[in-house]
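> Here is a sequence with its predicted model. Questions after.
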Amino acid sequence: MDAARRPSRGTHVTSAPGTTVGAPDRAPLVPEGPPLAPARLARHARHLNLPGIGVSGQRRLAAARVLVVGAGGLGSPALLYLAAAGVGTLGIVDDDVVDESNLQRQVLHRTADVGRRKVDSAREAVLAADPEVTVEVHPVRLTAANALDIVSRYDLVLDGSDNFATRYVVSDATSIAGVPHVWGALERFRGQVSVFWSSPPQGHAPVTYRDVFPEAPAPGTVPTCAEGGVLGALCATIGSVMVTEAVKLVTGAGRSLLGRLAIYDAADVTWRELRVVADPTRPPVTHVAEPEVEACAVPSPARVSADAAISVLQLRDLLDSAAPPYVLDVREEFERDIVTIPGSVLVPAGQLLGPRGADALADLPTDRLVAVYCKAGSRSQRVVDAAHAAGRDNVVQVAGGVLAWVDDVDPTLSRY
């Protein structure tokens, strides 16, 4: 999942007034490329009659270099539609491998791709859609160390990443490079999309992701993937809007989302819009910063202190000892139906961290070790932190969660 979040209170967003639909608001981003061969003109014939695109716009798309950060839920439709639109060069940044749980929404990847690098699976899917697209893969996580070098090679960046640290890295790198930045995010039934640009065309004020979200969220304030979930088809809705914005920026067609934040609610099938303006108090971006925030997946090992965690191998041995621990599963019930550590008791993290969390924590045993696990470690870490804050020093995390149990203790069990 790619968790969305509401704009921070006090940031520079307001309700956007209605304007003339489709009026161009800037020059094309990319110069025209060489004339297109008849076969390419035939392939993209439905674009050639569109006002603002035409043959000239199609030549610009063919000459464009577009980077997509994340080959997951948003990156999947974005890459396929960018290729179908005739974008000449696509860059793909992703350091992950395909997991079976991705297939519900990440339509680039197939069952046969489980375990493969996402950039490799994505490259194959793009070339199957159009063999003439040049695909450049970057099988790395975008960080403060490499972001500016990678981003600077492209005309435009689409950020479909699934964690806040990467979003701030993308924002800072595109700000310094002066590259426009199309951003999208998802949570449950809601999606958000906007365009940011630190050096926009004349008539536009510079706006960045940091103008909407000045600071990263505190750990535990945004649901993890398994806690929140995401409607698979929502990826297509937001991903296609991101591609629409990319095509308009490259060709100069239509009015972009620059300075506007569009919010979609799939449960109600409604769109609303907020106006985004630059924060005059925000310091200029002079370097790429990498905030220390929780990602949507596995937490950094540095967050797990030695005296507050045990390994799955230690847990296995303790379960066979004369004084076995109380094993607490803080996932959701549907996750437990997929795989579980034998003998564990289910109490979802939401109950332990919610309004009545203190009562739920008080019900845990005090006469033996309480070993807490989730899928990979994020939720269990928050529960352990809450238990320690409440004075419970007999509560520890099972490092790596149930996925580590499958990997190191019982590989016959299912992964998700």
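Sure thing, it's come through.

> Only C-alpha atoms from now on, for both contacts and neighbour counts.
Fine.

> who's in contact with Val288?
Taking C-alpha atoms under 8 Å, 6 or more residues apart in numbering as the criterion, Val288 is in contact with Ala144, Ala147, Leu148, Val169, Asp172, Ala173.

> Now restrict these to buried residues only.
Neighbour counting by 16 or more other C-alpha atoms under 10 Å classes Ala144, Ala147, Leu148, Val169, Asp172, Ala173 among these as buried.

> need the helices for the stretch 201-350 of the chain, in chain order.
Applying DSSP state H, counting those that start in this stretch to the stretch 201-350 of the chain gives helices spanning 209-212, 225-228, 232-251, 312-319, 333-338, 349-353.

> putting a second one here so we can go through both:
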Amino acid sequence: MSTENITFSPAEYARYNRHIIIPEFGLEAQKKLKAAKVLVIGSGGLGSPVLLYLAAAGVGTIGIVDFDVVDDSNLQRQVLFGVEEIGKPKVEAAKQRLQSLNPHLNIITYNTQLTSANALEIIKEYDVVADGTDNFPTRYLVNDACVLLNKPNVYASIFQFEGQVSVFNYTNAAGELGPNYRDLYPTPPPPGLVPSCAEGGVLGVLPGIIGSLQANEVIKVVTGIGETLSGRFFVFDALTFEVRTFNIKRNENNPVNGKNPTVTALIDYEQFCGMKAVEKTIKEISVEEFESWREAGENFQVIDVREPNEYEEVNIGALLIPLGTVAENAEKIDKHRKVVVHCKLGGRSAKAIRELEEKHGFTNLYNLKGGITAYLQKTQQTV
């Protein structure tokens, strides 16, 4: 990217002074940031710190891809948003927050799901991609699009207490191309083996740590300072504070850019991974609504999809059908009245509802938000 015509106003010089006075950084690196166009895919747990720090650092053009809306369950880790943004499209809330942080930027929003139909068209306009997605179909999609377009892909992922960071498809100063996501993971894991953050949870501070490292790698890729994580895979354990870095290499059998590539265009990544990139929205009910139904004497059924030992420890009198047996016990669930499904926190029950809706045609199921834990907290009982 050319910096020949890049200039700064007095206000920008003052803002970026702490960058410019670093001998290894200087004015030229700051110009490169202003000239750069960075696409951030996902504005959630990882996207929040990435966007905040890239905007603060002075990346001139930032694109944001996200089709979700802000939910109160996001605020435990998505520090880009506040309670006043609940219900708003994330890209709109993100743009407003970033412009208040740094008005000298160009923020472009894409309130849409990234798919095989639009990925190349969107990504081709940017110099660097930061992948903050949370599902395998989109990770493979982003990787393949970046490889086909020759764009560096700064990758990060989080789950529970562990975070991972790397830089894929990066060409160094010597002209050597580094590995990409498919060199590390040629094929996705079996469907259901790796739970999502919605099902398994994530420590709220972890996305801040990993997302900041991801933003750091973006800045290094853009400016050319330091050594990027290209060819290396960084793993952080928040519980033990252990850090491991693995070396990764290009694989000549890589289907996208190996010796004999078989993927020369974007494919159906949901089919490839055996899972959906975006789960269908399910109906939910809050603890307060659940209690109001009970108090009003409404006729509805309650299903508990936890394990028997969890049920024995504490329950609210629901019919026990463990998640693994839901399909074979579908006939026990009433199709002619409202049915509230719950687990401990809401992840397993959401999975049960999706299975029942897709395979057995249920349309009357409601997920209890926060599960039995939220119910017991609201009613001041103990687990």
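In hand now; what should we look at? Since the model is a prediction, treat every value here as computed from it, not as a measurement.

> ok, back up a step: mind checking which of the contacts of Val288 of structure 1 land in helices?
Taking DSSP state H as the definition of helices, the contacts of Val288 of structure 1 contribute Ala147, Leu148, Val169, Asp172, Ala173.

> And for the residue mapped onto the third one from structure 2, nearest residue in space, chain neighbours not counted?
Across the two structures, Val169 of structure 1 finds its equivalent in Leu141 of structure 2, going by TM-score structural alignment. Across the structure, with C-alpha to C-alpha, 6 or more residues apart in numbering as the measure, the residue nearest Leu141 of structure 2 apart from its sequence neighbours is Tyr269 (6.5 Å).

> and that neighbour, how many neighbours does it have?
A total of 19 residues lie near Tyr269 of structure 2 under the criterion other C-alpha atoms under 10 Å.

> Counterpart of it over in structure 1?
Counting by TM-score structural alignment, the partner of Tyr269 of structure 2 is Pro291.

> where's its match relative to Thr251 of structure 1, distance?
Applying C-alpha to C-alpha, to the nearest Å, the value for Pro291 of structure 1 to Thr251 of structure 1 is 34 Å.

> Which of the contacts of Val288 of structure 1 are still contacts in structure 2?
Contacts from those that recur in structure 2, judged by both residues aligned by TM-score structural alignment, their matches' C-alpha atoms under 8 Å, are Ala144, Val169, Asp172, Ala173.

> Specify which member of those residues is nearest to Leu234 of structure 1.
Set against Leu234 of structure 1, the nearest of the kept ones among the contacts of Val288 of structure 1 by C-alpha to C-alpha is Val169 (24.6 Å).

> any idea what Gly252 of structure 1 aligns with in structure 2?
In structure 2, the residue matched to Gly252 of structure 1 (TM-score structural alignment) is Gly224.

> Please tell me how far its match sits from Ala215 of structure 2.
Gly224 of structure 2 is 14 Å from Ala215 of structure 2, by C-alpha to C-alpha.

> and those two? which has more neighbours close in?
Neighbours around Gly224 of structure 2 and Ala215, counted as other C-alpha under 10 Å, are more numerous at Ala215. The numbers are 25 against 15.

> Mean distance between stretch 242-249 of structure 1 and structure 2 after superposition?
In this overlay with structure 2, the average offset of stretch 242-249 of structure 1 from its partner residues is 0.7 Å by mean C-alpha distance after the TM-score superposition for structure 1.

> buried residues in that stretch?
Neighbour-count burial for stretch 242-249 of structure 1 flags Met242, Val243, Thr244, Glu245, Ala246, Val247, Lys248, Leu249 (criterion: 16+ other C-alpha under 10 Å).

> Who are the contact partners of the fifth one?
By C-alpha under 8 Å, 6+ apart, Ala246 of structure 1 lies in contact with Leu156, Leu158, Val182.

> can you check the fourth one too?
In this structure, Glu245 of structure 1 makes contact with Val182, Val195, Ser256, Leu257, judged by C-alpha under 8 Å, 6+ apart.

> Sort out for me which of the residues you listed are in strands.
Among those, the members falling in strands (DSSP state E) are Val182, Val195.

> circling back: want to throw the kept ones among the contacts of Val288 of structure 1 into CSV with distance to Leu41 of structure 1?
Below are the kept ones among the contacts of Val288 of structure 1 laid out as CSV (distance: C-alpha to C-alpha, whole Å):
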residue, distance to Leu41 of structure 1
Ala144, 40
Val169, 38
Asp172, 37
Ala173, 35
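
> how far away is the match of Val169 of structure 1 from Glu270 of structure 2?
Counting by C-alpha to C-alpha, the gap from Leu141 of structure 2 to Glu270 of structure 2 is 9 Å.

> tell me, what residue is most central in structure 1?
Nearest to the geometric centre of structure 1 sits Asp162, at 1.8 Å (C-alpha atoms, centre = their mean).

> Wait, it touches Val230, no?
No. Look at Asp162 of structure 1 against Val230 with C-alpha atoms under 8 Å: they stay out of range, at 11.8 Å.

> now the strands for the stretch 301-416 of structure 1?
Remark: strands assigned in the stretch 301-416 of structure 1 by DSSP state E, counting those that start in this stretch are 309-310, 326-329, 345-346, 370-373, 395-398.

> re the thing from before, any chance of the buried ones among the contacts of Val288 of structure 1 in JSON lines, with distance to Val87 of structure 1 too?
Listed next are these as JSON lines, based on distance: C-alpha to C-alpha, whole Å:
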{"residue": "Ala144", "distance to Val87 of structure 1": "27"}
{"residue": "Ala147", "distance to Val87 of structure 1": "22"}
{"residue": "Leu148", "distance to Val87 of structure 1": "22"}
{"residue": "Val169", "distance to Val87 of structure 1": "24"}
{"residue": "Asp172", "distance to Val87 of structure 1": "25"}
{"residue": "Ala173", "distance to Val87 of structure 1": "22"}
